[in-house]
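Trainee: Below are the sequence and a predicted model for it; my questions follow.
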Amino acid sequence: MSLSSSSLEQLFIDNLIGVDPNQKRLRYLKNQQQDTGNRQMLEVERKALEARQSGENAKKIFLDFTQAHLHDEVAQELMQRLSSIEVVSSSLFDLGPNFPALLDALSAKAVTLNQLDPLISNVDWLKEDVLRLVNQPRYRNKTSSGNLVKDIKTALRFLGVEALQSLVPVYAFRHCIPHSTEPFVQFKVKIWDYSLATAIAARAIADSQGLNGFVAFCAAMFQTMGHMVVIRNYLRSYAQVKRTELLRARDARDTELTDALEALDADAGFLSSSIEEFAGIISADLIARWQLKRMPLAAILDQIADQTALSSCMDLTRAVKQADTYVQVKFLIQEQRLDVEEANKALNDAGIHNEMRKMLAGLDLKKLSFE
């Protein structure tokens, strides 16, 4: 069986969201236009169905019709939201105006703790995170008194530059994970596991090729920011449209439509196709707004969003794409969603040959190692 990179991506996103492969799926369709006669069509379709069928089967088909028509309007609302960079930016935790300068500084080969001290002090949420970390028992035991560390300069000495190069992007990403992704409860855990694993793998590939491992780590970590923007805005769009339609159905005393709407929930297939459609370009747009002076993150994420061929993309982009493919394949095999033949084909197509596979297989992709 041949598995293209795009179908691997869709299969992985399906797994990330929890799409039932046996269920008929709704998809986000490009240039989807709202049918102004949707509500009238619901009534016509319902009567036609009732004339031909009865019982549970008719109810199931009516539910499917209702969900599909609901998503005609959801698609319009979602597109409107995602077309606004202000809405997109406000969908995530605000990392602050001083965060990009810190990332740039961390990418330099000869950066010192004295240079990082004022930069970290200017990012309030990060300063709190770092102090919270070094006041855990494993660090406090290293001090002669065991007292709480309140000074960021002292805290940074406990950690060192190399640890900060892992911690800063990881803490930033964790702050951006939505608090709730109901009904897709596994998304928060899976997006974290996936992003961290890809970042660790990308850094290892970059380091092995003499590239900047920190840049590869950040690009791999932040490439899924768009996933979180899409899921948050889809859930908000769905809730808003469903609430409006419920009010209309109740006002019309349409108990059958009211019951159908109340029985429905957000659709995994529609969300998955929306992430595939929009997430890559949103991640690239968000990172471009950081206006990094030293790190080529925006260029890397642009090439990922554009699906630039491996033979044509920058070396760092290739490292991130290879890490991405390796982690997706590894996770899908674990979930029994990919067989060995498909896995080998995907790895070979990404240029991940035996030597690189052995190197990646020796990594712990579940946690940072900086001590």
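Mentor: It's in.
Trainee: use CA for all of it now, contacts and neighbours both
Mentor: Noted.
Trainee: Near the closest residue to Gln67 other than its chain neighbours, how many other residues are there?
Mentor: Spatial nearest neighbour of Gln67, chain neighbours left out: Leu264 (7.0 Å); criterion: CA to CA, 6 or more residues apart in numbering. When counting by other CA atoms under 10 Å, one arrives at 14 neighbours for Leu264.
Trainee: ranges for the helices of the stretch 251-371 of the chain?
Mentor: 255-263, 268-288, 297-305, 315-334, 340-349, 354-361 (DSSP state H, counting those that start in this stretch).
Trainee: just checking, what packs against the fifth one?
Mentor: To tie it back to what came earlier, the one meant is helix 340-349. Contact analysis of helix 340-349 by 3 or more CA pairs under 8 Å, 6 or more residues apart in numbering; DSSP states H and E lists helix 315-334 as its packing neighbours.
Trainee: another structure for you, compare them:
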Amino acid sequence: MSILTNTEELIKQRFEALFLDVKAAQHSAINEGKPELSVIEIEQSKTARSLLRVEKQAIREKDLNIKSDLSFLNTITDQINIEVAKRLNESIQDTDHLYSKIIGIDRSLPELLDLVGIKAATISKVEPIATELPWFFNDLMKFVNQPKYRRIDNKGKTVVVETMRVGLSFFGLENLMTILTSLAFKRSLPQITDPYPQIKLRIWEEALATAISCKQIASVVGVNQDHAFCIGILQTTGKVVVSKLYFRLFESVLREALLETHNAQKHEEHSALTRITPSGPFLNHLIDTHALKISAKLIDKMAMKRVMIANAMFEVANNESAVNLSPLALVLKQGKAYAQYRMLKGHKLIDLQQSKDFIRTLRMPKGSLELLKTTDMHSLDLSINND
């Protein structure tokens, strides 16, 4: 198991903070290393005059009361988190449930991904299987009819795509793996993550940036670009699973605890429970512990025969050293790290020196950085097939 350098640990902490809340992450980065003020220091900073001894004592008592209250609240929170972690650990043992219910991978999706990835694929072969995906037609129509992709006929009118066949051929068969994987993953994103509403956006941002980075690196080192994009997206499914389960289980455990303390007339504990909210740092801990291994199990369960990415996912999930990684696994490891760097840079959470230090740890293949620097990480690079 590899040990993180100081730079890698810094990036990890910044990225976990970004996952929860952009503004909070930026505030934390700005104030990194600065000592936090106690209640006494805050109160004293509000006035330039010297406080009387009795006033100082009152502030000290207020400080102690706040610390005592926080300590009790933290104890109750820890108890809730322990129970949530226990139930989550039990839930993730059932891969079938995660696959079909939590992520909702359709039976036909692996078969379709296998098919669109071969040179012999044709629209007539793809269309019947694509039709079996209940959501795919509507999502595809919305995608191809976006304003940025609209075609204009010779009369100046917008050409609206209305059939599956035209939609499938709109960008050419060579882009179907990218489109299909993206649309399928986007459907799985968590919807309710209060008090961290940005989580859904961050997961999508990470998945897309990782997939695009992997595809670009793959083009330099001679790895299948479709497979690289696919694993770059799907490696994030474990994070989706943990996020969805955490918020559901937290709500369930908290509701049970509130009922139990109410019935037992434990007023102090009940009052503390009413003030507890989901813990972002604890969610990050659960993701760090479980997410990649869940991704590997889910990809393995897809049992794709031609898009062979499961072994590479297991290598990364098991944190194999770079020298032991297969070419695709190394592409994923580097693409994932580079995507995190670009996200931090985009949100102004990493400075120039930190960027240089981190990029150096990635040992990127020659020519890849020049390519990645000019790559848009926020949208799919697709051109309309005019044939």
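Mentor: Alright, I've got the coordinates. As the structure is a prediction and not an experimental result, all values here were calculated from the model.
Trainee: quick one: TM-score?
Mentor: The TM-score (TM-score structural alignment, normalised by the length of the first structure) is 0.84; 344 aligned residues with a CA RMSD of 2.8 Å.
Trainee: coming back round to it: of all the helices of the stretch 251-371 of the first structure, which lies closest to His179 of the first structure?
Mentor: helix 268-288 (17.6 Å; CA to CA).
Trainee: what's that closest one aligned against in the second structure?
Mentor: Under TM-score structural alignment, the match for helix 268-288 of the first structure in the second structure covers residues 280-300.
Trainee: And for stretch 222-236 of the first structure?
Mentor: So stretch 222-236 of the first structure sits over residues 234-248 in the second structure, by TM-score structural alignment.
Trainee: Other residues contacting the matching stretch?
Mentor: 84, 88, 98, 102-103, 181, 185, 188-190, 192-193, 203, 206-207, 278, 283, 286-287, 290-296, 298-299, 313 (CA atoms under 8 Å, 6 or more residues apart in numbering).
Trainee: Which residue ranges of the stretch 151-300 of the first structure form strands?
Mentor: Assigned strands in the stretch 151-300 of the first structure: none (criterion: DSSP state E, counting those that start in this stretch).
Trainee: if I look at the most far-flung residue of the first structure relative to its centre, how far off is Leu261 of the first structure?
Mentor: Ranked by distance from the centre of the first structure (CA atoms, centre = their mean), the top residue is Ala51, with 44.9 Å. Going from Ala51 of the first structure to Leu261 of the first structure by CA to CA, to the nearest Å gives 22 Å.
Trainee: Distance from the chain centre to stretch 219-231 of the first structure, please.
Mentor: Centroid separation between stretch 219-231 of the first structure and its chain, computed with CA atoms, centre = their mean, to the nearest Å, is 4 Å.
Trainee: meant to ask about stretch 196-209 of the first structure, not that
Mentor: The answer for stretch 196-209 of the first structure is 18 Å, by CA atoms, centre = their mean.
Trainee: ok, now stretch 126-136 of the second structure?
Mentor: On CA atoms, centre = their mean, the centre of stretch 126-136 of the second structure falls 27 Å from the chain's centre.
Trainee: Which residues belonging to it are considered buried?
Mentor: Val126, Glu127, Ala130, Leu133, Phe136 (16 or more other CA atoms under 10 Å).
Trainee: May I see the helices of the stretch 251-371 of the first structure organised as CSV, with mean neighbour count and distance to Lys142 of the first structure added?
Mentor: Formatted as CSV, those follow (neighbours: other CA atoms under 10 Å; distance: least, CA to CA, whole Å):
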stretch, mean neighbour count, distance to Lys142 of the first structure
helix 255-263, 15, 56
helix 268-288, 22, 37
helix 297-305, 22, 36
helix 315-334, 23, 36
helix 340-349, 16, 44
helix 354-361, 13, 33
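Trainee: May I have the residues that are in contact with the residue nearest in space to the middle of the second structure?
Mentor: Centroid-nearest residue in the second structure: Ile203, 2.9 Å away (criterion: CA atoms, centre = their mean). By CA under 8 Å, 6+ apart, the contact set of Ile203 of the second structure is Phe19, Leu189, Thr236, Lys239, Val240.
Trainee: How much space separates the first one from Glu43 of the second structure?
Mentor: Taking CA to CA as the criterion, Phe19 of the second structure is separated from Glu43 of the second structure by 33 Å.
Trainee: ok, these two, which is more surrounded?
Mentor: For Phe19 of the second structure and Glu43, the more surrounded residue by other CA under 10 Å is Phe19, and the numbers stand at 21 against 13.
Trainee: which residues touch the helix or strand hosting Val44 of the first structure?
Mentor: Val44 of the first structure is part of helix 38-52 when elements are defined by DSSP states H and E. Contact with helix 38-52 of the first structure is made by Ala58, Phe62, Phe65, Thr66, His69, as judged by CA under 8 Å, 6+ apart.
Trainee: 10 Å instead, please
Mentor: 35, 53, 57-59, 61-63, 65-66, 69-70, 72-73, 245, 249, 256-257 (CA atoms under 10 Å, 6 or more residues apart in numbering).
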